[in-house]
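> Sharing a model that was predicted from the sequence below.
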Amino acid sequence: MQASGRVCTLKPNRIGLAFIALAIVMLLAAINYGNNLVFFISFLLIALMGNSAWQTRRQLRACTLHLGDIPPRHAGDSGSWSIRIESSMTNPALTIRPLDDTPAPTLIRNVQAGVPCPCSLTLASRSRGYHSAPDVEIATNYPIGLWTARCRFSPSGVMQWVYPRLHGSLPLPGTAGENKSPEHPNPAPLTQTEFDHLRAYVPGDPLAHVAFKQWAKTGNLVTRQHAAESGIGREYVLDFNQIPGQTEQRLEQLAAWIVELSVHQAPYILRLPGQPDHPGLGAEHQRRTLEVLTRFRLAQHPYTQGEGS
């Protein structure tokens, strides 16, 4: 995605201000003493100052930013954002940094004309939520170093998932067969020919069992299973109401369980108040359930601004 919303500024830096002061002093001295050589040098410095301002601004105008997606991360962890810089002009001293809540390291890149320059920005840690990406600033004082030009890009449409923190020491809960209740009874047994379950595709699965319609909709290859194979009743039940503590503590424990079960490819059911059960297994199910946890009661979270940054 190409960054939009470019806002550019141009200001003299400390060296540039000293340069301007020197030119003014020399011009006043030339006027006072009528020295043609000092006049010539003064006007030369003024011309150099004006021309360098145009050249410095032109360097940034030649730059284009291409923004990648921000990988999901957990609350408290710093993020990484892949960005590609392209320019029609060579610039050996281009700096780039995210304008995030916390000061981040500024990267200095040597950008060659017509050659894409990839870089990875470090993003500040955030609280749980679905945040917009921060603005990105590129700056340069090339070619002479008297002016500093800055351009601020607004990455509209780029979002960042910040999942609940992975924290909790409770043991894994029981499976669905061990947690029968009037509200969530176990499903009735199915016959060997009835398919009732989707799981992640494993190389070697029969093509007749592959759910190609699901693949066409979501892009994820899954396999249909019947009850005898899918382990219905043996999924771990991750129930929000069965965990002690405040909302964030419960979500952190659920997130830790989800990651642990996904590593072992174990099926599980995520159960949250006011929502239908979320059964499944695999990487795609892990992503969906972590996103559900991220959005759960988001308005009640005191440190999250929801969709904004």
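Received it, and whenever you're ready, just let me know what you need. Quick caveat: nothing in here was measured; it's all calculated off a predicted structure. Numbers count the residues shown, from 1 in each chain.

> use CA for all of it now, contacts and neighbours both
Fine.

> could you pull out the helices for the stretch 1-150 of the chain?
Ranges of helices in the stretch 1-150 of the chain, per DSSP state H, counting those that start in this stretch, are 14-33, 36-61.

> And the first one, how far out from the chain middle?
Think helix 14-33. Helix 14-33 has its C-alpha centroid displaced from the chain centroid by 48 Å (C-alpha atoms, centre = their mean, to the nearest Å).

> Show me the contact partners of it.
Helix 14-33 has contacts (C-alpha atoms under 8 Å, 6 or more residues apart in numbering) with 35-36, 38-39, 41-43, 45-46, 49, 145-147.

> Of the helices of the stretch 1-150 of the chain, which is nearest residue 274?
Closest to residue 274 of the helices of the stretch 1-150 of the chain is helix 36-61 (C-alpha to C-alpha; 51.3 Å).

> tell me which residues in stretch 133-153 are buried?
133-142, 145-153 (16 or more other C-alpha atoms under 10 Å).

> Need the distance between the two termini of that stretch.
With C-alpha to C-alpha, to the nearest Å as the measure, stretch 133-153 spans 11 Å from end to end.

> Out of the contacts of helix 14-33, which end up buried?
Burial by neighbour count, 16+ other C-alpha under 10 Å: within the contacts of helix 14-33 this picks out 38-39, 42, 45-46, 49, 145-147.

> With distance to residue 197 added, can I get those residues in CSV?
Formatted as CSV, the buried ones among the contacts of helix 14-33 follow (distance: C-alpha to C-alpha, whole Å):
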residue, distance to residue 197
38, 88
39, 87
42, 82
45, 77
46, 76
49, 71
145, 65
146, 67
147, 64
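
> Among those residues, which one lies nearest to residue 93?
residue 145 (10.0 Å).

> any idea how far the closest one is from residue 198?
61 Å.

> which of the buried ones among the contacts of helix 14-33 lies closest to residue 99?
Comparing those against residue 99 with C-alpha to C-alpha places residue 147 closest, at 20.9 Å.

> Could you find the closest non-adjacent residue to that closest one?
residue 12 (4.2 Å; C-alpha to C-alpha, 6 or more residues apart in numbering).

> Please compare the first structure with the one that follows:
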Amino acid sequence: MISVPMEWKERFDPRRFFRGEKAVDGPVLLTHRRVFIVPNRRGFGLAVLLAIQFLAAINYGNNLAFILTFLLAGIAMQSTLHAFRNLAGLSVRRGKAPPVFAGEPARFELHLDNPSRIHRLGLTARLAGSATPVRFDVAPETTATLILHAETEQRGWLSMPTVTFDTSFPLGLFRAWSPINLRQRVLVYPRPAPPGIRPTPIPEPGLGVRPDTREEEDFHGFSAYRPGDPLKRIHWKGVAKGQGVHVKQYAGGDTAELLLDWQYTPGADVEARLSRLCRWVLDAEAAGTPYGLRLPGVAIQKGRGEAHRARCLEALALFGT
């Protein structure tokens, strides 16, 4: 478990109570150093009520009023211990953070291990800047998996904001919370441009664009339709018979090759060009066309498949950074 020694200046820095400590790889154990407790609105309301009741007991010399006041105060103070125990001892580990496109919510996965026999109830988790908390429970000796979302606006690497765990268990009078920072980040691809503009053919030996010259003499069979398949290959007779949408497959022939070049990409600025190239990468992959990518200082040879697609999109996302 991660427990980095702290200097006195860091320990009493008031920002630590809201921003947490320095980011670490994890896992992070929630201990007394990381869990903070204060009364919430209900707690302050009860404190005012008990103060009035205590003054009334003094004024009238009523022993029953004294007993009731001290009993309620004792129960309220006892709830701070349960609120602390509801968070203390949990271990937080980072999970997966798959790439997304700009404008889509980034997904950060967290794993919470509960090694104790205490059932952790009424917990919430919230990323800094997020208005919607995630509510969850953790059963004894189990692991809970959380998915937290963060808004994305720009391409590149997005680090996970501070995540705060809190609870008002059991009486809702005190709020216990623990802000932590994990070294987790997600890659944000450029926002794809709307479809419509096709890339200009750029002939080049070994890597260029040629018209789709697949010979259709050898019929190979049918496959399920995928977005981007040529309409002329759709088996329309089968569609009319209610057999679903299938595409004719042919064996042999040449396959078009596509070079996506920054120099020949239209766009008013850098982000517009990257957005257009991102769209072309997605369209070429959906059509099954081998494609290469050329950026200033970056040249990716032709290919296709998920690994090739991810490599091209990563180059677009990190361009200029």
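Sure, I can see it. Note that the coordinates shown come from a computational prediction; the quantities given were computed from them, not determined experimentally.

> TM value for the aligned chains?
Here the superposed chains carry a TM-score of 0.72, computed using TM-score structural alignment, normalised by the length of the first structure; 246 aligned residues with a C-alpha RMSD of 2.5 Å.

> follow-up on the earlier one: show me what the residue nearest to residue 147 of the first structure lines up with in the second structure.
Under the alignment (TM-score structural alignment), residue 12 of the first structure maps onto residue 39 of the second structure.

> Single out the most deeply packed of the helices of the stretch 1-150 of the first structure.
Highest mean neighbour count among the helices of the stretch 1-150 of the first structure (mean count of other C-alpha atoms under 10 Å): helix 36-61, with a mean of 17.

> Specify, as a residue range, where it falls in the second structure.
Using TM-score structural alignment, helix 36-61 of the first structure lines up with residues 63-88 of the second structure.

> For that stretch, what is the distance to the chain centroid?
For stretch 63-88 of the second structure, the distance to the chain centre is 39 Å (C-alpha atoms, centre = their mean).

> swap in stretch 60-75 of the first structure?
Distance, centroid of stretch 60-75 of the first structure to centroid of chain: 8 Å (C-alpha atoms, centre = their mean).

> hang on, the earlier thing: quick one: contacts for the match of residue 12 of the first structure?
173-175.

> Tell me which residue of the first structure lines up with residue 151 of the second structure.
Residue 151 of the second structure maps onto residue 124 in the first structure, by TM-score structural alignment.

> can you check residue 186 of the second structure too?
Aligned partner of residue 186 of the second structure by TM-score structural alignment: residue 160.

> Please say which position in the second structure residue 95 of the first structure maps to.
Per TM-score structural alignment, residue 95 of the first structure is aligned with residue 124.

> what do you get for residue 295 of the first structure?
Match for residue 295 of the first structure (TM-score structural alignment): residue 318.

> Roughly how far does that match sit from residue 98 of the second structure?
From residue 318 of the second structure across to residue 98 of the second structure, the span is 16 Å (C-alpha to C-alpha).

> swap in residue 267 of the second structure?
Using C-alpha to C-alpha, we find residue 267 of the second structure at a distance of 28 Å from residue 98 of the second structure.

> Burial check on the counterpart of residue 113 of the first structure in the second structure, number of neighbours?
Under the alignment (TM-score structural alignment), residue 113 of the first structure pairs with residue 140 of the second structure. Residues near residue 140 of the second structure, counting by other C-alpha atoms under 10 Å, number 14.

> And for residue 274 of the first structure?
6.

> Show me what it aligns to in the second structure.
Checking TM-score structural alignment: residue 274 of the first structure goes with residue 297.

> roughly how far apart are that match and residue 319 of the second structure?
Residue 297 of the second structure is 9 Å from residue 319 of the second structure, by C-alpha to C-alpha.

> rewinding a little: wait, the match of residue 151 of the second structure sits on residue 81?
No: the pair residue 124 of the first structure and residue 81 fails to qualify as a contact (C-alpha atoms under 8 Å) at a distance of 10.8 Å.

> and the contacts of residue 39 of the second structure, which of them are in strands?
When DSSP state E is applied, the contacts of residue 39 of the second structure are split such that 174-175 fall in strands.

> and in the first structure, which of the contacts of residue 39 of the second structure remain?
For these, the aligned pairs still in contact in the first structure (both residues aligned by TM-score structural alignment, their matches' C-alpha atoms under 8 Å) are 173-175.

> nearest to residue 207 of the second structure, of these?
residue 175 (62.1 Å).

> Who are the contact partners of that closest one?
Residues near residue 175 of the second structure by C-alpha under 8 Å, 6+ apart: 37-40, 83, 166-168.

> all helices of the stretch 201-309 of the first structure, in order?
Using DSSP H, counting those that start in this stretch, helices in the stretch 201-309 of the first structure cover 212-218, 227-230, 247-263, 283-295.
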